[in-house]
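**Q** with the sequence up front, the predicted model follows.
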Amino acid sequence: MVQNKDIQLRDPFVYVNESEGKYYLYGSTDKNIWGKGTGFDVYVGDDLENWEGPYPVFRPDQHFYSEENFWAPEVHAYDGSYYMFATFLRKDNGKRGTAILKADSLMGPFLPHSDGPVTPEGWYSLDGTLHLDEEDKPWMIFCHEWVQIGDGSVCAVRLTEDLKETIGKPVTLFNASEAPWPTSFKHKTRNTQDNYVTDGPFVYRAENGELLLLWASFVDNVYAQGISRSMTGDIKGPWIHDAEPMFTSDGGHGMLFHDLKDNLILTLHSPNKTPEERPIFIPMEENDGKIGGKKDE
């Protein structure tokens, strides 16, 4: 049994299995997250503090299309199976992209489902997440990276019903600089322009029906978590942005979920420094679409 303080993990994603009364905690679990990838693990628990594991859920074979940057796995139930959306650095062209894996169990093993990454081949992309629209049509929301375009963007693309391929071209939902809270930075080697980061999009339907999008960026070089809102309730937007980030204490790549007692929880990793990153869980309150830290009663 391990506790959160002992788990080195980035990009936490929790699957709540109500029938078992268990939480499944996935994330970027390689010790050297920036180098050679070994796969993904899962932790299983019933209280968001004490966990069994880690258990391996994905290990690549020698023919897998990536050897580096195994990042940000999310697991979604869809059409009777479990699908993992995860980011990999491609062997063939050295660019990152999100691919889709599949398993019959939350414990895996997850096996390649899509034919490599489904993000555009020539793009640096990452952090794909599944979204079903009001007609239950599948979409993938992902980030087009700042390393390629400077002003990082959040994009959406339709998926085929079997989640193997995309339909049509991605649409840009917004760029990071359109929100009032992220700040720019200049990179010493990659480029010297004003860069803005987009990381870790996650879609959440608020109780009042609003469609929210969590995503991460930086404020004065400190990792932070913010929220944007669709003005139409549709994934294509247009999007408006909360003026202030919801978390500014060097943490991000978060997601919202309801725990087994129906409490709203924000999980993200903090601090944003390897090997010190840990999953943290913050009780939240929702008030007419506004999400904030739960106040002590």
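**A** Now that the structure is in, tell me what you want to look at.

**Q** drop to CA atoms for contacts and neighbour counts, all remaining ones
**A** Fine.

**Q** show me where the protein has helices.
**A** For the chain, the helices defined by DSSP state H occupy 146-149.

**Q** pick out the residue nearest the middle of it.
**A** The centre of the chain sits closest to Gly200, judged by C-alpha atoms, centre = their mean, with a distance of 3.9 Å.

**Q** wait, it touches His269, no?
**A** No. Applying C-alpha atoms under 8 Å, one finds Gly200 not in contact with His269, separated by 11.2 Å.

**Q** what sits in contact with each of the two?
**A** Common neighbours of Gly200 and His269 are listed as Asp11, Gly252, His253, Gly254 (criterion: C-alpha atoms under 8 Å, 6 or more residues apart in numbering).

**Q** how about the residues you listed in CSV, adding neighbour count?
**A** Putting the shared contacts of Gly200 and His269 into CSV (neighbours: other C-alpha atoms under 10 Å) gives the following:
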residue, neighbour count
Asp11, 27
Gly252, 31
His253, 28
Gly254, 27
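
**Q** dropping in the other structure now:
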Amino acid sequence: MPLHDPFVVADDTTRTYHLYTSNDPAVSGVEGTGTMVYRSTDLRDWTRPVVVFRTADQPGIWASDGAWAPEVHAWDGRYYLFTTLHDENKPLEVPPANRWGTPFRLPNHMRGTITAVSDSLTGPFTVVDPARPTPPENLMTLDGTLYVDPSGQPWMVYAHEWLQTVDGTMEAIRLAPDLTRTIGEPVFLFKASDASWLTEQIPGGVPHQLAPYITDGPQLYRTPDDSLLMLWSTYEKNVAGDDGTISGGYVQTYAVSGSGDLTGPWEQRRPLVREDSGHGMLFRTFDGQLTMIVHRPFEKARGKLYDMEFAGSELRVLRRRADLDGGG
């Protein structure tokens, strides 16, 4: 099962798991950029995926590439799809400087998460605003997710691209009650380099400030002690070769807001899973087991499953479910 950035909805009504990922025409049989969904009753055997969203079916949509990191949320009696689009032919202004004060520059273009709505988990989903992404369009963002705070206020939490910031950030913006527009300005949550373990494998004296610090795949969960936990992914850095080149593998990690508030302060935890794994999310199986799904490896990704548990504000891996995901 080819899949990248997996997202699972366990639908109690039909006792069916819905696994969303970017459309792969070779698997779905449907051409075009969009979202497809696999379905299963046991997390082992899955149907051929059905396409639930295509950019080609959205008149006037601002971008037709990407459709990364799809996720579907039930809200006010309907289902809302978030997925990230981009258009390399719509350049954004490159910021005049970055936090390192270096000449590091990369071209920026429009990228951001759109919101689409349907009455069914299997679509079709229709984009709410075809003219622009949901976060501010002057920001290069991706991987928007839904968070609803204790007062009932919905937010979109997203990653602000390292391509624009060098040190990628997690940010949040309030959504209107119907999720169709944003309210106010973005709120900064944390930056990738706050995870101090990121550079532990780089020897002292090796300059690494030019290497990008990546934020990816936020997902938020309330813990048993009422803290707020965010899964997120990044690249752990190490030195590859005698020339001092910085490289690193994709990792699944998390952060905790002990206050329970979205604005933090956020404390970084060590990675949960390495092995070029990431962009995970949590769901409960129909028998109540807390489960994490990630993709591995980053290229030609497949889904990998883990039994998990909360211990207060901490998240722990109990075991790998190779019996379900086929091993590897």
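**A** Thanks, I have it. All values reported here derive from a predicted model rather than from experimental measurement.

**Q** report the TM-score for the pair.
**A** The TM-score (TM-score structural alignment, normalised by the length of structure 1) is 0.89; 278 aligned residues with a C-alpha RMSD of 2.0 Å.

**Q** and the gap between the corresponding residue of structure 2 for the residue nearest to the centre of structure 1 and Trp68 of structure 2?
**A** By TM-score structural alignment, Gly200 of structure 1 lines up with Gly217 in structure 2. Gly217 of structure 2 is 10 Å from Trp68 of structure 2, where distance means C-alpha to C-alpha, to the nearest Å.

**Q** okay, and the common contacts of those two?
**A** Asp5, Asp143.

**Q** report how many residues lie close to Asn93 of structure 1.
**A** Neighbour count of Asn93 of structure 1, defined by other C-alpha atoms under 10 Å: 9.

**Q** also Ala103 of structure 1?
**A** Ala103 of structure 1: 21 neighbours (other C-alpha under 10 Å).

**Q** again with Lys236 of structure 1
**A** Neighbour count for Lys236 of structure 1, taken as other C-alpha under 10 Å: 16.

**Q** pull out the buried positions in stretch 68-80 of structure 2.
**A** Neighbour-count burial for stretch 68-80 of structure 2 flags Trp68, Ala69, Pro70, Glu71, Val72, His73, Tyr79, Tyr80 (criterion: 16 or more other C-alpha atoms under 10 Å).

**Q** list the contacts of the third one.
**A** Pointing back at Pro70 of structure 2 there. Residues in contact with Pro70 of structure 2 (C-alpha under 8 Å, 6+ apart) are Asp5, Pro6, Phe7, Tyr20, Thr21, Ser22, Thr35, Leu81, Phe82, Thr83, Thr84, Asp143.

**Q** which of these fall in strands?
**A** Phe7, Tyr20, Thr21, Ser22, Thr35, Leu81, Phe82, Thr83, Thr84, Asp143 (DSSP state E).

**Q** translate the first one into the numbering of structure 1.
**A** Under the alignment (TM-score structural alignment), Phe7 of structure 2 maps onto Phe13 of structure 1.

**Q** then the fifth one?
**A** Thr35 of structure 2 maps onto Phe40 in structure 1, with residues paired by TM-score structural alignment.

**Q** tell me the contacts of the corresponding residue of structure 2 for Trp215 of structure 1?
**A** Aligned against structure 2 by TM-score structural alignment, Trp215 of structure 1 finds its counterpart in Trp232. By C-alpha under 8 Å, 6+ apart, the residues touching Trp232 of structure 2 are Thr215, Asp216, Gly217, Pro218, Gln219, Gln252, Thr253, Tyr254, Ala255, Gly278, His279, Gly280.

**Q** circling back: was I right about the match of Phe7 of structure 2 contacting Thr29?
**A** No. The pair Phe13 of structure 1 / Thr29 is not scored as a contact, 11.6 Å apart, by C-alpha under 8 Å.

**Q** structure 1: which residue goes with Gly66 of structure 2?
**A** By TM-score structural alignment, Gly66 of structure 2 lines up with Asn69.

**Q** with Ser277 of structure 2 instead?
**A** By TM-score structural alignment, Ser277 of structure 2 lines up with Gly251 in structure 1.

**Q** tell me how many other residues crowd Glu185 of structure 2.
**A** Glu185 of structure 2 - counted by other C-alpha under 10 Å - has 11 other residues nearby.

**Q** what about it, distance to Glu171 of structure 2?
**A** For Glu185 of structure 2 relative to Glu171 of structure 2 (C-alpha to C-alpha), the value is 10 Å.

**Q** ok, Ser227 of structure 2 next?
**A** Counting by C-alpha to C-alpha, the gap from Ser227 of structure 2 to Glu171 of structure 2 is 18 Å.

**Q** what about the two, which has more around it?
**A** More neighbours surround Glu171 than the other of Ser227 of structure 2 and Glu171, with 22 against 19 (other C-alpha under 10 Å).

**Q** nearest spatial neighbour of the more buried one, chain-adjacent residues omitted?
**A** Phe188 (4.6 Å; C-alpha to C-alpha, 6 or more residues apart in numbering).

**Q** map Glu285 of structure 1 across to structure 2 for me.
**A** Aligned against structure 2 - with TM-score structural alignment as the criterion - Glu285 of structure 1 pairs with Glu309.

**Q** and its match, what does it touch?
**A** By C-alpha under 8 Å, 6+ apart, the contact list for Glu309 of structure 2 reads Leu290, Leu315, Arg316, Val317, Leu318.

**Q** counterpart of Ser120 of structure 2 in structure 1?
**A** With TM-score structural alignment as the criterion, Ser120 of structure 2 matches Ser105.

**Q** what are the ranges of the strands in the stretch 101-250 of structure 2?
**A** Secondary structure of the stretch 101-250 of structure 2 by DSSP state E, counting those that start in this stretch: the strands cover 108-118, 126-127, 141-148, 154-160, 169-175, 182-191, 216-222, 228-235, 238-240, 245-247, 250-257.

**Q** and the contacts of the first one?
**A** Just to be clear, that refers to strand 108-118 of structure 2. Contacts of strand 108-118 of structure 2 (C-alpha under 8 Å, 6+ apart): 78-94, 124-129, 132-135, 137-144, 163-164, 179-180.
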